[in-house]
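K.L.:
Return a 3D structure for these sequence lines:
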Amino acid sequence: MLEKIVNLKPQSFRSWVKVAIAAIAIALVIIVAKQFNIQQVLQNTLLWIQSLGATGVIVFIGIYALAAVCFVPGSILTLGAGVIFGVVWGSLYVFIGATIGATLAFLVGRYLARSWVSNQIAENTKFKAIDEAVSREGLKIVVLTRLSPIFPFNLLNYAFGVTQVSLKDYVLGCIGMIPGTIMYVYIGSLAGSLAMLGASTQTSPEAQRVQWIIRIVGLIATVVVTLYVTRIARKALQQTANLDQAQG
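P.N.:
Model prediction:
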């Protein structure tokens, strides 16, 4: 192992350093998060935002974007948006904040880890073929994964950054967040006050119906994206195999 590290090319070494820095940063965020009651901190933040009036919109969007980058769960913020801003405006502000945060995380993943991933798959034609195939269908895949709650939002932002999915397709694919965003903001609006978040929103029959709709849509999206990516990967592998036979 030591010999491999010593013999690394400068470019490869820099890639490994970037990945190590990213991993350490993520670990530090998780450790810090565990030392605080994040839910209480976010509820206090929402109370502060509510007291800011019109300025609260900009602050809310900024905090939501920062939360996405720092792996902070955005569910409380999303529910709180329904209380503070209502369903329509709350959904819009959550979508803007989530899209900005997701894009920033994507760029961090792209510029910190993409070169490392490229080096790892450079010698593996099969993985490289799958990566390229997925990039061609990037918009559809991003939309489908955004519809599915199975794929962790914060982690997915960084994960797409190390694929060949274009920034344009990635940003456009964020429209897949809209149905889930509206539904969760609506659930939050049923609470009536920030103090009731996580309580009445869980027991209300209307909220439970909406949650079941979210689960069903998410399940369908999960099945579709799994089958779709599997088909793309199989096709890419077949094309690679045919090319190898032709060259052989």
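K.L.:
Going by C-alpha atoms from here, please, whenever you check contacts or count neighbours.
P.N.:
Noted.
K.L.:
Chain neighbours aside, what residue packs nearest to the residue sitting nearest the centre point of the chain?
P.N.:
With distances taken as CA atoms, centre = their mean, F153 lies nearest the centre of the chain, 3.0 Å away. Leaving aside its sequence neighbours, F153 sits nearest to R146 (CA to CA, 6 or more residues apart in numbering; 7.5 Å).
K.L.:
And for F13?
P.N.:
I5 (7.8 Å).
K.L.:
ok, the residue nearest to the centre of the chain to L167 distance?
P.N.:
From F153 over to L167 the distance is 17 Å, taken as CA to CA, to the nearest Å.
K.L.:
For stretch 21-28, give me every contacting residue.
P.N.:
For stretch 21-28, the surrounding residues in contact (CA atoms under 8 Å, 6 or more residues apart in numbering) are 70-71, 112.
K.L.:
Before we compare anything, build this one as well:
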Amino acid sequence: MPLFSSDSNDSDSSGPSWVSVLRFVGFIVVVLVMVWLAFNVRLPDLDELRARIESFGWWSWLVFVGVYAAVALTPIPVTLMALTGGVLFGVLTGSALSIVGSVLGSLAAYGIARGLGKETVLALLGRRRATLEKRLDSAGFDAVFMLRVMPGMPYWPVNYGAGALGVPFREFAVASLIASVPGQVSLVAVGAFAAEPSVVVGILMVVAWAAVLTLTIWAWRSWKGTASRPLPGSPDASAD
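P.N.:
From the prediction side, this is the model:
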């Protein structure tokens, strides 16, 4: 489907529809913003980021969540935000805030992708297009869960790809929420342990990373139909 596809049923129409024009303009804007962010914006180091967020006092929770959600919209890795959450707020509060921030950013990116349209977003994804089309086209909860829980998989292409490829919103939202928990807790725990090493935090960190590995294997097997039980929160699990 060309980027300037017409939504009109009139075969005599010679020009692109206004929807296609708006999507093209949106595509150009998003590409320019992404390129600028990728080459010009870098998050400060951990100590500087911590100092900036702490300077907001009682508002630091909201500021942290807002910054996390904004970062999740871009190609900038969210890892540093999760580590900062652990340093600033400890494992429990830091994990909760990181999960909220990452999910809000994911939902916002999903909504942007739905507005821009499939071909526009897939063009934006570049070299990741083929992988996401293979994994997410006509897919649902299991595919999003697997991609979200896998270590090293960036958030932003999954968010935009799911919106562009028509993954149902409810399945995307639930899968993103559940799958983000072990990954966020594992990263937040690393930050908390670095700030104040303790046996309890160390155990939580090991357990969280073990959960990430276990869920990655489980998600892969469930998606391929070889797991003995469906993923938690998936439609198949609710049917049991």
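K.L.:
circling back: please pull up the equivalent of the residue nearest to F153 of the first structure in the second structure.
P.N.:
Alignment note (TM-score structural alignment): R146 of the first structure maps to R148 of the second structure.
K.L.:
Is that match in contact with W156, as I believe?
P.N.:
No - using CA atoms under 8 Å, R148 of the second structure is not in contact with W156; the gap is 10.1 Å.
K.L.:
In contact with the match of R146 of the first structure, which residues?
P.N.:
Neighbours of R148 of the second structure in contact, by CA under 8 Å, 6+ apart: 155, 158, 175-176, 179-180.
K.L.:
preserved in the first structure, out of the residues you listed?
P.N.:
For the contacts of R148 of the second structure, the aligned pairs still in contact in the first structure (both residues aligned by TM-score structural alignment, their matches' CA atoms under 8 Å) are 155, 175, 179-180.
K.L.:
Now S75 of the first structure: closest residue in space that isn't a chain neighbour?
P.N.:
Nearest to S75 of the first structure is Y184, by CA to CA, 6+ apart, at 7.9 Å.
K.L.:
Tell me which helix or strand that neighbour sits in.
P.N.:
Secondary structure assigned from DSSP states H and E places Y184 of the first structure in helix 178-189.
K.L.:
Give the aligned range of the helix ranked longest in the second structure in the first structure.
P.N.:
Of all segments of type helix in the second structure, defined using DSSP state H, the longest is helix 79-116. Across the first structure, the stretch matching helix 79-116 of the second structure (TM-score structural alignment) is residues 75-112.
K.L.:
Could you give the separation of the matching stretch from the chain centroid?
P.N.:
Chain-centre distance of stretch 75-112 of the first structure: 10 Å, with CA atoms, centre = their mean, to the nearest Å.
K.L.:
Identify each buried residue in it, please.
P.N.:
The neighbour-count check on stretch 75-112 of the first structure (16 or more other CA atoms under 10 Å) flags 75-87, 89-110, 112 as buried.
K.L.:
and if you look at stretch 21-31 of the first structure?
P.N.:
In stretch 21-31 of the first structure, counting by 16+ other CA under 10 Å, buried: A22.
K.L.:
Have a look at how far, on average, it is from the second structure.
P.N.:
In the superposition with the second structure, the average deviation recorded for stretch 21-31 of the first structure is 3.6 Å (mean CA distance after the TM-score superposition for the first structure).
K.L.:
Counting neighbours, what do you get for the spatially closest residue to A207 of the first structure that is not a sequence neighbour?
P.N.:
The spatially closest residue to A207 of the first structure, leaving aside those adjacent along the chain, is I187, at 5.4 Å (CA to CA, 6+ apart). Close neighbours of I187 of the first structure, defined as other CA atoms under 10 Å, add up to 29.
K.L.:
Next up, the contacts around I187 of the first structure.
P.N.:
79, 82, 201, 207, 210.
K.L.:
could you measure the equivalent of it over in the second structure against S238 of the second structure, distance?
P.N.:
In the second structure, the residue paired with I187 of the first structure is V190, using TM-score structural alignment. When distance is defined by CA to CA, V190 of the second structure is 33 Å away from S238 of the second structure.
K.L.:
again, but for L136 of the second structure
P.N.:
Taking CA to CA, one finds L136 of the second structure at 21 Å from S238 of the second structure.
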